[in-house]
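1. turn this into a model:
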Amino acid sequence: MKMRRSLLLPILLATAISGCGSEPASEQQATTVDIREEPPTAGQSAEGKKSEAISVSAPNAPRIAYIYEYGYRLPADRIAEVQRKQADMCERMGPTQCQILDMKQGSAEGNYASGSLSLAVAAPRARAFGAELGRVAGSAGGSQVSGGISGEDLSKQMVDTEARLRARTVLRDRLMEVLATRKGTVAELVEAERGVAQVNEEIDQARSWLAEMQNRVNFSRVNLTYEAGSPASGGFLAPIRGALGSVGSVLGTIVAMLIMLGAVAIPLGLVGLAIRWAVLRWRGRSSAD
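-> Next up, the predicted model:
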């Protein structure tokens, strides 16, 4: 015999899923919809229902996003050449193994020059590729002066986001079932449609976060910096550059002093003229008497 009951379906309209952990839902709305429930079949049991639950387990290996830092000191006229060769090495590996993210060259001054190169390298090859990059710099007369490896464990963030993504998917499917049965008032069905739209937005957002974190795990970032010597500080032009640089400050000081003198002298001059005019007028009257 078919039974009729009221099923309370939560619609999470203000739930945010973040890659670093989800904040608790700040608002929940409930929709009451009447649906028909078929009696369980003979082969269905509580254990069978439990088997439909989604299980999320931690990954066997940690998901770590690595960043490799390498700093090279090179002759100023070799920096551009080494930078270009290392970028060519990355391009020859193909976009599935290496990608150029950023490439810059600083302006040269005297014996000083600088540059930088950022790459995204497939994680399994990143460390060995860093050694190959070092050999290119060494062959150009350079040496590695700094280096470092840092990593961020994204395992928990990714597992949490996957779990919430699956929960939203289950909720979306239930809401779709409510809309398919067309049971309930018009207001309830409209609210269910809004809930489906909101949950779909959260699902898309969570998928993009997962894709971004997975890309960070799959591709390690390799940051390269180049420098040569130090900025020029001597030579024939050094005193001239210093003098020209001080001209502006000297002229500014003179103008400031003139403004200060004008601000004091003008009022005092007006007062003096007024006093002289008053004295001359008084003398004129005295002589007339």
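2. when you work out contacts or count neighbours from here on, use the C-alpha atoms and nothing else.
-> Will do.
3. what's the neighbour count on G184?
-> 16 (other CA atoms under 10 Å).
4. so it: helix, strand or coil?
-> Secondary structure for G184, judged by DSSP: H, G, I helix; E, B strand; the rest coil, is coil.
5. name the nearest residue to R216, ignoring sequence neighbours.
-> A65 (5.3 Å; CA to CA, 6 or more residues apart in numbering).
6. ok, that neighbour - contacts?
-> G151, E152, D153, L154, R216, V217, N218, F219, S220 (CA atoms under 8 Å, 6 or more residues apart in numbering).
7. for it, helix, strand, or coil?
-> Quick answer, by three-state DSSP: A65 is strand.
8. re the thing from before, now tabulate the contacts of A65 in JSON lines and tack on neighbour count.
-> Output for the contacts of A65, formatted as JSON lines (neighbours: other CA atoms under 10 Å):
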{"residue": "G151", "neighbour count": "13"}
{"residue": "E152", "neighbour count": "12"}
{"residue": "D153", "neighbour count": "13"}
{"residue": "L154", "neighbour count": "18"}
{"residue": "R216", "neighbour count": "21"}
{"residue": "V217", "neighbour count": "22"}
{"residue": "N218", "neighbour count": "19"}
{"residue": "F219", "neighbour count": "24"}
{"residue": "S220", "neighbour count": "24"}
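9. one more, please, to line up against the first structure:
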Amino acid sequence: MKIKLLAGAMALALVGCSEKQAAEDAPASSPAADAAIESTTPAARSTDAEVPGVATTAAPGVAFDYSYAFRLDDDRIARVQQEHAEACEMLGTARCRIVDVRYQLNDEKRVEAQTQFKLDPGIARRFGADAIASIEKAEGVLADATVAGEDVGTQIDASQQRSAGAAAEVERLEGRLKAGGLDKSERAELLGQIAALKGHLGDERAARRQSEARIASTTVVFNYLGNGGLPGIGHKNPFADAGETLMLSGGTALSLVLTLGAAALPWVLLLALILLLWRSPLMTGFRARLARPVPSETTPPPAG
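-> All right, here's what the predicted structure looks like:
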């Protein structure tokens, strides 16, 4: 009955604010709670069969991680992501906790977002089903769904067996210490073995606590991907991009012209100065004298 109530509360979180409040305030076995469960939307019910997952009763001791990828319009991602966060908040921190939220607009003007939850294993699959229903309501689709499981229960059993063996050995060694008749070196060796075994027992207990925590909560990750706008150009404005390219190209050309002009200006001034001197009256007269023919020397007539 408890799992049924949690599923109804999750569905109400995605249907409407008034129904959310009714599910939150209703006691665990009240008629209002049962009515809330029956009011689960058809969309959520139809999607439930499409959600991969395994009931906790069918896989005891297995820790599951759920991962979903949703694709929808970029401008709807933030709203849907907020809806999923509010649905988790309605369940309470004992059953659902938000551990990470990310929203990013990449260089291609495409939205990518992610929300990670820690959920009571009994409601993880239902939570995913209701999330898919809300995505479909926002005209999005489920692009990918993955469920990864690890047999943590077997690891816990093996750890308990190792701990039992280590504890028995500690008890045996402590019995030898109490019996007495040991020299100083033997006593020190036994104390060292007991300390090492107790350290091993502590490590095993810590590992079991981590494994038990994995079984007690299921990681659920929602990845949101934008549709990317028009094929080939995303959400970019091609006219704005063309104008930006034109301005960039024009600026580059102007910069090149100014650089070449600055490099050539001294030589142009030098050539202009030479041309001015070449056409000056002084140089004109000098060139005229150089061009004047030299008179030839005449031979005097012979004496008579």
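10. now, the contacts of A65 of structure 1 that are in strands?
-> Cross-referencing the contacts of A65 of structure 1 against strands under DSSP state E gives G151, E152, D153, F219, S220.
11. closest to A80 of structure 1 among these?
-> The closest of the ones in strands among the contacts of A65 of structure 1 to A80 of structure 1 turns out to be S220 (CA to CA; 23.7 Å).
12. double-check that closest one against I67; I have them as touching.
-> Yes. Contact criterion CA atoms under 8 Å: S220 of structure 1 and I67 qualify, at 5.8 Å.
13. ok, which stretches of the stretch 51-200 of structure 1 are strands?
-> 64-73, 98-105, 113-122, 143-153 (DSSP state E, counting those that start in this stretch).
14. in a markdown table, list the ones you listed along with distance to R84 of structure 1.
-> Shown next, in a markdown table, are the strands of the stretch 51-200 of structure 1 (distance: least, CA to CA, whole Å):
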| stretch | distance to R84 of structure 1 |
| --- | --- |
| strand 64-73 | 14 |
| strand 98-105 | 9 |
| strand 113-122 | 10 |
| strand 143-153 | 17 |
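15. what's L182 of structure 2 aligned with over in structure 1?
-> Here L182 of structure 2 is matched to G184 in structure 1, going by TM-score structural alignment.
16. now its match: how far from R5 of structure 1?
-> Distance, G184 of structure 1 to R5 of structure 1, by CA to CA, to the nearest Å: 12 Å.
17. contacting residues around the equivalent of R125 of structure 1 over in structure 2?
-> Applying TM-score structural alignment, one finds that R125 of structure 1 aligns to I123 in structure 2. Shown in contact with I123 of structure 2 (CA under 8 Å, 6+ apart): I3, L6, A7.
18. let's see 10 Å
-> Counting by CA atoms under 10 Å, 6 or more residues apart in numbering, I123 of structure 2 touches 2-7, 10, 55-56, 91, 95-96, 129, 218.
19. are any of these buried, and which?
-> Using 16 or more other CA atoms under 10 Å as the burial test, the contacts of I123 of structure 2 include K4, L5, L6, A7, M10, T56, L91, R95, C96, A129, T218 as buried.
20. now, the residues you listed that are in helices?
-> Judged by DSSP state H, the buried ones among the contacts of I123 of structure 2 include K4, L5, L6, A7, M10, L91, A129 as members of helices.
21. which residues in the stretch 201-304 of structure 2 form strands?
-> Using DSSP E, counting those that start in this stretch, strands in the stretch 201-304 of structure 2 cover 218-226.
22. quick one: the helices in it?
-> For the stretch 201-304 of structure 2, applying DSSP state H, counting those that start in this stretch gives helices covering 238-278, 281-291.
23. brilliant, that's me finished.
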